[in-house]
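**Q** only the shape, not the letters, is given here:
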């Protein structure tokens, strides 16, 4: 690819580079030349080296009005990236040019009420703005054809360069392979943490994981790390059986192979229900099945799959008898402090990442990456810039 071009002027100038722009919902991404402005106060400009392609990117593009609320366009998607700091804005002290970093979908300012609360990781710093695909000042740092381009969750990793709030960036080990640890920016951290942090899966327990994309497989890995003795992987794609066992599943169940609801199948297999169930699809019907698959005697169900639409209906008795229902966002990790530790766990062999990567493509092949994901042919495609 052509190298990014800088405009003349100050040392911190506009960078022209390539990005995949979503001009409108439901249409393929378009590779464009964009202008990335210098970072403002408490912002970091990053040269993105690699980005995973997450199902949430596809959902944002194609599910507006279905499972997603109305969203702003044009936008640059991508939120599972890793790169190198190109420059920092005024007031940034935690990182400098040349540092390897991972942008984060969840900030950690370390000062707000939620950051000081050990029970949650939902930092409030710039939260509303980034959810609107904007930075703290209500604008973005990326333009194309003289038009502002929104930044997905304030990040936008489907671009050779991006600008991110400093509380949404964490510095990682200088030897970390960016084309693998990028997956810790979302999917793997989310599923793994849902098991070990949110669900607090116990040694010797029986677990069921619904949906075997990257998040679900990471949840399987988390259940194994927690010492679960029986891990039942559930998916309608039979090809997921073998890969699920790579991550620690002891059994595979395909709902299509049974005439009765999957929750009934699982209750029969486990003498009344599983100890822990993790829903990693983002479908309210599957969520209800996950709740009903739990043991009434203290079973724990964790909702991990993302959706903004649909109502979850429950039988009151299911909860009254002692089941617990929990939600998990980004695996419950305090992002800035936790992700570098997860990188270290990968580098020391405690965490699998390579096994998630089934395809490696270039930025101009990003639409192909979506096709591979939706047809069930990939677990994670990594885009190399």
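**A** Cool, got the structure. Computed from a prediction, not measured in an experiment: that's the story for all the values here. Numbers count the residues shown, from 1 in each chain.

**Q** from here on, contacts and neighbour counts on C-alpha atoms
**A** OK.

**Q** what's in contact with stretch 259-273?
**A** 206, 255, 258, 274, 289, 290, 292, 293, 294, 295, 296, 299 (Cα atoms under 8 Å, 6 or more residues apart in numbering).

**Q** buried subset of those?
**A** Among the contacts of stretch 259-273, those that count as buried by neighbour count (16 or more other Cα atoms under 10 Å) are 206, 255, 274, 289, 290, 292, 293, 294, 295, 296, 299.

**Q** residues in contact with the last one?
**A** Same thing as residue 299. Contact analysis of residue 299 by Cα under 8 Å, 6+ apart lists 273, 274, 275, 276, 277, 322, 323, 324.

**Q** any idea how far the second one lies from residue 263?
**A** Same thing as residue 274. Separation of residue 274 from residue 263 (Cα to Cα, to the nearest Å) stands at 10 Å.

**Q** hey, what's in contact with both of these two?
**A** Listed as contacting both residue 274 and residue 263 by Cα under 8 Å, 6+ apart are residue 293.

**Q** okay, now residue 370: neighbour count?
**A** 20 (other Cα atoms under 10 Å).

**Q** that one: what's it in contact with?
**A** Taking Cα under 8 Å, 6+ apart, we find residue 370 in contact with 53, 58.

**Q** cool, residue 47 as well?
**A** Contacts of residue 47 by Cα under 8 Å, 6+ apart are 83, 84, 85, 86, 160, 161, 162.

**Q** presented hereafter is structure B, for comparison with structure A:
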């Protein structure tokens, strides 16, 4: 029996309030409205950003259904949707692409003004200011326009990428972890052949950044972390060596600089800690090193940055979703 146009009852992991465990609840998911798509989720990854929301390192409205790294099948579509159809296998994207705003039309940006990371008038809601989720009679917010910790979710048609019908469930990692790390090396840092690199933070994003450095042709790739059990995976992904921060008797950046004749050409930070961000910058070569920051910091966090660190030629850059665009542009949509 078709569920198109009907409210669907399903299970979801709901975060009712900050710093509390997620609660498995039966929720109601309303049908998609114009330019919206309802998905039956097949798989979802878990990202550190989801945990950042729980601990209010990133501010977003509660109650909320977290998750932004998923793979689903289109269950139904709203009026005006032309880029996907029921039955298509897709990845919901936390970075939308309206195709009309200044960011979308710039060759130097992949961030659309419709990006929802918990700020703005319609934070945690669809673009019409309402939600498709409810539980026990209460409105439940979505997260980053995706909300993948549920059996069914509703996303905008500018926040979706169609994938091969035979794509494995692990393709959910393209929704954030892999695309973010790999793209940071390829698109944001623009790692060059024969260069030296250091990747700080050896999780899924860090491993993907290492893979990006390898594919770009870097000759020295240093994985930096405090969990030595992750070193074999880092080496398998392309690291040429690993540094355990717990074993060092001097500052990490001094060790990296000694290993690389004055500093790496590229440093990619994937940990989300202010001291690590500073270390990544200090680990780059003073004359032309590039440091890329990806970790999420608290609204109260600030970097104690002295201009002298940049004066001689270093570059400090940020990267969202690896500087990559995945969605198909919707020229009929406006921001």
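**A** Now that the structure is in, tell me what you want to look at. All figures in this text were calculated on a predicted structure; none of them were measured in a lab.

**Q** what's the TM-score here?
**A** Overlay of the two chains. TM-score (TM-score structural alignment, normalised by the length of the second structure): 0.94; 326 aligned residues with a Cα RMSD of 1.7 Å.

**Q** need the max-distance pair from the contacts of residue 47 of the first structure.
**A** Using Cα to Cα, the two most remote members of the contacts of residue 47 of the first structure are 85 and 160, lying 12.0 Å apart.

**Q** okay, the two: which has more neighbours?
**A** residue 160 (27 against 24).

**Q** residue in the second structure matching that one?
**A** Aligned counterpart of residue 160 of the first structure in the second structure: residue 151 (TM-score structural alignment).

**Q** just residue 263 of the first structure next, same as before
**A** Using TM-score structural alignment, residue 263 of the first structure lines up with residue 253 in the second structure.

**Q** residues in contact with the residue nearest to that match when sequence neighbours are not counted?
**A** Leaving aside its chain neighbours, residue 253 of the second structure sits nearest to residue 283 (4.6 Å; criterion: Cα to Cα, 6 or more residues apart in numbering). Contact analysis of residue 283 of the second structure by Cα under 8 Å, 6+ apart lists 252, 253, 254, 256, 257, 263, 264, 267.

**Q** ok, residue 283 of the second structure to residue 164 of the second structure distance?
**A** In terms of Cα to Cα, residue 283 of the second structure sits 40 Å off from residue 164 of the second structure.

**Q** could you do residue 78 of the second structure as well?
**A** 22 Å.

**Q** right, and the match of residue 160 of the first structure touches residue 13 too?
**A** No: taking Cα atoms under 8 Å as the definition, residue 151 of the second structure is not a contact partner of residue 13, at 9.3 Å.

**Q** geometric centre of the first structure: which residue is closest?
**A** The structure's the first structure has its C-alpha centroid closest to residue 186; by Cα atoms, centre = their mean the separation is 2.5 Å.

**Q** report the contact partners of the aligned partner of that residue in the second structure.
**A** Using TM-score structural alignment, the equivalent of residue 186 of the first structure in the second structure is residue 176. Residues near residue 176 of the second structure by Cα under 8 Å, 6+ apart: 47, 68, 69, 93, 94, 321.

**Q** would you turn the residues you listed into TSV with secondary structure, neighbour count and distance to residue 305 of the second structure?
**A** TSV is the format used below for those (DSSP: H, G, I helix; E, B strand; the rest coil; neighbours: other Cα atoms under 10 Å; distance: Cα to Cα, whole Å):
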residue	secondary structure	neighbour count	distance to residue 305 of the second structure
47	coil	18	28
68	coil	30	31
69	coil	27	32
93	coil	29	33
94	coil	26	30
321	helix	25	24
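
**Q** how about these, which pair is most distant?
**A** 47 and 93 (13.7 Å).

**Q** overlap of the contact sets of the two?
**A** 68, 69, 176.

**Q** just to revisit the earlier point, sitting in helices, which of the buried ones among the contacts of stretch 259-273 of the first structure do you find?
**A** 289, 290, 292 (DSSP state H).

**Q** more neighbours: residue 78 and residue 164 of the second structure, which one.
**A** More crowded of residue 78 of the second structure and residue 164, by other Cα under 10 Å: residue 78, with 19 against 10.

**Q** the aligned partner of that one in the first structure and residue 341 of the first structure, how far apart?
**A** Alignment note: residue 78 of the second structure maps to residue 89 in the first structure; criterion TM-score structural alignment. Using Cα to Cα, one obtains 26 Å as the distance from residue 89 of the first structure to residue 341 of the first structure.
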